[in-house]
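> Here you go, sequence then predicted model.
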Amino acid sequence: MKLIRTEDAVGSVLCHDITQIIPGVVKDAVFRKGHVVTEEDIPILLSVGKEHLYVWEKQEGMLHENDAAEVLRQVCQGGHMKASKAKEGKIELTAEEDGLLKIDREKLNAVNAMGQMVLASRHGDFPVKKGDKIVGMRVVPLVIEEEKMNRVKEICGDAPIFQILPFRKMKAGIIATGSEVYRSRIEDKFTPVVKGKLEECGVEVMGHVVCDDDAEMTTAAINDWIDKGADMVVCTGGMSVDPDDRTPLAIRNASDEVVTYGAPVLPGAMFMLAYKKREDSGADAQNTGAGSRQDIPVMGLPGCVMYSKRTIFDLVLPRIVAGEHLSAEDFSVLGEGGLCLNCEVCTYPNCGFGK
């Protein structure tokens, strides 16, 4: 830091805020720490009584906060995001497309553990919309060791900490199960709820069929939807352990991989997810640009999805539409935050459910 005449400060970096006071009008920083002085700034600085300024004196091996913030941006920013200009060592990333936010939590924690820099983001594995703020980053001191920022780049490597997986265009078939619905003893109130949630994620609903409590009939219906081009199949009802509940067996018989039957989430403990391999994979899967279409998710939804505002289905569906192939581990980690508090006024996703 050195002291210079204000008239000689063009191109220099301020080491402190410059406050302007106009009685009854304003008392605020007219220039912030880290501001690069321009020719147009000189009259303003003189008008607030600043004939001399403390400015940053460039030192070898040290980076100004804005230059260091640019390093953070480089390791953070993935596709479908835009960055703000560096200001006072701060940069923000916002979404340029609707999709699912993915975060490399190991890298995120490693950078924050280094000190003198911070990355603060929204939760990963949740949907974001175009214009949503993704992460704010800041370098704390005015100057920071260049070697420290080089270590950040080494830790993070080539893959960015934050990525947005755009939602894919998908088609879904719905299968409602249960003798009471199949024999028209009660009205099917499950399908409209599922249809609404699918459309909320931009999924085209091809239609729905109703099956009796018959595993073979339901398996045939699953395969029929897949033959008709469905990218996912959603089965409702028949997911508990009652003797007439045959949907889990039907899903097993129709699938090549069962990921889970049961999840540490309430509501939604009896949820089931399986995958069936698509026979027409190959070139089609390579050319979609929307992730692998080889595996078709088949889901079994417990009754709570029909009457609870938010459930396991709301946590899983966006990830499937974004093209993720979920594993058993993706479900086992949902226990903390897996309890919906059934608030009178639902604020999901701006709450702790699923986080």
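Alright, I've got the coordinates. Numbering: from 1, shown residues only.

> alpha carbons only for contacts and neighbour counts from here, please
Fine.

> Look at the closest residue to residue 338 other than its chain neighbours and say how many residues are nearby.
Closest residue in space to residue 338, ignoring its immediate chain neighbours: residue 265 at 4.4 Å, by CA to CA, 6 or more residues apart in numbering. Residue 265: 25 surrounding residues under other CA atoms under 10 Å.

> what does residue 105 give?
Neighbour count of residue 105, defined by other CA under 10 Å: 12.

> who's in contact with the closest residue to it other than its chain neighbours?
In this structure, residue 105 finds its nearest non-sequential neighbour in residue 161, 7.6 Å apart by CA to CA, 6+ apart. Residue 161 makes contact with 75, 76, 77, 78, 103, 104, 105, 107, 108 under the criterion CA atoms under 8 Å, 6 or more residues apart in numbering.

> Let's have those residues in a markdown table, adding secondary structure and distance to residue 182.
Formatted as a markdown table, the contacts of residue 161 follow (DSSP: H, G, I helix; E, B strand; the rest coil; distance: CA to CA, whole Å):
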| residue | secondary structure | distance to residue 182 |
| --- | --- | --- |
| 75 | helix | 55 |
| 76 | helix | 52 |
| 77 | coil | 51 |
| 78 | coil | 48 |
| 103 | strand | 44 |
| 104 | coil | 46 |
| 105 | helix | 46 |
| 107 | helix | 51 |
| 108 | helix | 51 |
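
> Centroid-nearest residue for the protein?
residue 101 (2.2 Å; CA atoms, centre = their mean).

> Assign that residue to helix, strand or coil.
What DSSP: H, G, I helix; E, B strand; the rest coil gives for residue 101 is strand.

> my read: it touches residue 129, true?
No - judged on CA atoms under 8 Å, residue 101 makes no contact with residue 129 at a distance of 9.7 Å.

> Would you mind listing which of the contacts of residue 161 are buried?
75, 76, 77, 78, 103, 107, 108 (16 or more other CA atoms under 10 Å).

> List just the nearest of those to residue 245.
residue 103 (38.1 Å; CA to CA).

> can you pull the contacts of the nearest residue to the closest one once chain neighbours are set aside?
In this structure, residue 103 finds its nearest non-sequential neighbour in residue 162, 4.8 Å apart by CA to CA, 6+ apart. Listed by CA under 8 Å, 6+ apart, the contact set of residue 162 reads 76, 77, 78, 101, 102, 103, 104.

> let's bring in a second model and compare:
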Amino acid sequence: MRFGPVPLAEAEGCILAHTLRLSTGGGTKILKKGTTLDASALATLREAGRAEVIAARLESGDVPEDEAAQRLGEALLGPLLARSRAATGRVNILADAAGLFVVDESMIHRLNRLDESLTIATLPNYTPVSAKEMLATVKVIPFSAPASVLSLAEMVARGGRALAVHPFRPLKVGLVLSELPGLKDSILEGTIEATQDRITALSGTLLPPLRCRHEEGAIAEALGKLKRQAAELLLVAGASAVVDRRDAGPGAITRAGGRIEHFGMPVDPGNLICLGELGGIPAMVLPGCARSPKLNGFDWVLQRLFAGLPVTGRDIAGMGVGGLLKEIETRPLPREQAASQPSSGTPPRRPRQVAALILAAGRSRRMAPLNKLLVTDKAGVPMVARVVSNVLDSRARPVIAVTGYEAARVEEALAGRPVRIVQTEDYADGLSGSLKAGLAALPPEAEGVLICLGDMPLVTGAMLDRMLAVFDPEEGRSIVMPTFRGKQGNPMLWSREYLPEMLAITGDVGARHLAGKYADRVVEVEMSDDAVLRDFDTTDALKLAPDFNRP
């Protein structure tokens, strides 16, 4: 690949290296970085008075960036892995199921050292992930990659399993709680609750816990009962911390016919853990910190066991790097979030404050004489009310609804919901009128705005929260767009920085064209179904809407 200044007479077919804002007789035109220069683009450049451009010219043996990213992404795929479409030399690798993400670190290092043109970035090894979560990103650094290097990278990637998701199994877990005189019931109840939350979050089931004396024989008897109840994982929470392989908890495992694999671990908190097995079933004596929902070494072992990965003494001894967790402020493990809880890292940053704007002012011309927003589902809930309820299920606040046409009826349909109503008299001007009225009502502290359409009732609060989770203007993710199988959908999330340009929009159009203008700041979030593509603005479309009455 050749790179540098290219006279316009020789630039056709070259790739523009930098975005250009050009003043022409027809106004300002923008040519984006990565544009392949054709006759029209060259004419624009000439009209703007340019004699040359900085561009890349591919040569024989060069593979264009998107093709190279797609090929390497394909080579990295395996069971329970998917990829996004290639764009700007990038392909993301996604999980197809919740589980434990495992990386062959030596293979990733080898691929990254082949050539500076090809890079792969991944989540940390042994990270719990949720379905559709991004695991890795392939990025081609220049506008192309050498074909010989790419072929070698594909061969290396297909020669092993660089990336893998091991799905969590629905294990039955038995818990023994030993007691000493004076031990408060609240401590035992807290231990059961924390353990229950961990097990449920990993798709398991906690059998009714057994309480017994803090004696080797009593604990061994309880373990035997749980084993007969078909427990697939055995846990002992001792009344006092285990301090030796021959203490009551480990002794009970061996007395019941099992063995101890490893005592202690180089993870803090979590040092005093004891791992063994009883009749082929993993058995653990828990460290005292396991009574707390905060992240500790027990979580790391538990996640691997639920993912079907063997855990040996050697594995535990290898957890020391990154194992200093004591000063890390970690979150509890709410059940719906634990599958994506990071195994270690810095404290979670404060969530961005994002408002939600629901456009519900249109005249519904394509469904006349019906007002599509007031069409009810089989439970009698109007479409616009369903949309508002879904948005309220998300973290976005405040929620603002813009009304206009038949405003009184629409507002009546939203009565009782904690949503702010803004009326616009300009709804006949089209989408831009509703958009401006809503944007003008945004609170000054809102860092972003989620623009939702009143005729998309299938988009859930969980989908919106997935978009909110990746929004970070400081890291260049200032426009968030949902996709399904590569097709771009709605709603969209915008940083506050775009408000001046959005307020200047006229006519029956929204702000989507700005995503093209600022393509390098867009992040796509792939969804698991097509809800983000489905609006219901015609009678034919409504016939395909689940749970809604047919006109």
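Structure's in. What do you need? None of these values were measured; they are calculated from a predicted model.

> quick revisit: could you dump the buried ones among the contacts of residue 161 of the first structure into CSV and include distance to residue 26 of the first structure?
Formatted as CSV, these follow (distance: CA to CA, whole Å):
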residue, distance to residue 26 of the first structure
75, 38
76, 37
77, 37
78, 40
103, 41
107, 42
108, 39
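
> hang on, the earlier thing: what about the second structure, which of the contacts of residue 162 of the first structure hold up?
Counting by both residues aligned by TM-score structural alignment, their matches' CA atoms under 8 Å, the second structure reproduces these contacts from the contacts of residue 162 of the first structure: 76, 77, 78, 101, 102, 103, 104.

> does the closest residue to the third one other than its chain neighbours belong to a helix or a strand, and which?
What that stands for is residue 78 of the first structure. In space, and not counting its chain neighbours, residue 78 of the first structure is closest to residue 163: 4.7 Å by CA to CA, 6+ apart. Per DSSP states H and E, residue 163 of the first structure falls inside strand 162-166.

> Now the helix or strand following that strand on the second structure. Mean distance?
Sequence order places strand 171-177 as the next helix or strand after strand 162-166 of the first structure, per DSSP H and E. Per the superposition on the second structure, strand 171-177 of the first structure and its aligned residues are separated by 0.9 Å on average (mean CA distance after the TM-score superposition for the first structure).

> Which elements pack onto strand 171-177 of the first structure?
On a contact count with 3 or more CA pairs under 8 Å, 6 or more residues apart in numbering; DSSP states H and E, strand 171-177 of the first structure meets helix 190-200, strand 204-211, helix 215-227, strand 232-236.

> And the contacts of it?
Against strand 171-177 of the first structure from outside (CA under 8 Å, 6+ apart): 188, 190-191, 203-213, 218, 221-222, 225, 229-238, 247.

> Tell me who's in contact with the nearest residue to residue 194 of the second structure once chain neighbours are set aside.
The shortest distance from residue 194 of the second structure to any non-neighbouring residue, by CA to CA, 6+ apart, is to residue 293 (5.3 Å). Each residue near residue 293 of the second structure by CA under 8 Å, 6+ apart is listed here: 194, 198, 331, 332, 333.

> now swap in residue 138 of the second structure and tell me
So residue 138 of the second structure contacts 69, 72, 73, 89, 90, 91, 92, 93, 118, 119, 120, 121 (CA under 8 Å, 6+ apart).

> now do 7 Å
Counting by CA atoms under 7 Å, 6 or more residues apart in numbering, residue 138 of the second structure touches 69, 73, 90, 91, 92, 119, 120, 121.

> Name the member of those residues with the most neighbours.
residue 69 (31 neighbours).

> I'd assumed residue 124 was in contact with residue 343 of the second structure.
No - counting by CA atoms under 7 Å, residue 124 is not a contact partner of residue 343 of the second structure; they are 8.1 Å apart.

> These two: which has the busier surroundings?
The neighbour comparison of residue 343 of the second structure against residue 124 (other CA under 10 Å) goes to residue 343, with 20 against 17.

> just the strands in the stretch 301-450 of the second structure please.
Secondary structure of the stretch 301-450 of the second structure, counting by DSSP state E, counting those that start in this stretch: strands at 354-360, 399-403, 420-423, 448-453.

> Adding distance to residue 140 of the second structure and mean neighbour count, write these out as JSON lines.
Shown next, in JSON lines, are these (distance: least, CA to CA, whole Å; neighbours: other CA atoms under 10 Å):
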{"stretch": "strand 354-360", "distance to residue 140 of the second structure": "32", "mean neighbour count": "27"}
{"stretch": "strand 399-403", "distance to residue 140 of the second structure": "40", "mean neighbour count": "25"}
{"stretch": "strand 420-423", "distance to residue 140 of the second structure": "45", "mean neighbour count": "18"}
{"stretch": "strand 448-453", "distance to residue 140 of the second structure": "30", "mean neighbour count": "24"}
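
> can these go into JSON lines with extra columns for distance to residue 463 of the second structure?
Formatted as JSON lines, the strands of the stretch 301-450 of the second structure follow (distance: least, CA to CA, whole Å):
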{"stretch": "strand 354-360", "distance to residue 463 of the second structure": "13"}
{"stretch": "strand 399-403", "distance to residue 463 of the second structure": "16"}
{"stretch": "strand 420-423", "distance to residue 463 of the second structure": "22"}
{"stretch": "strand 448-453", "distance to residue 463 of the second structure": "12"}
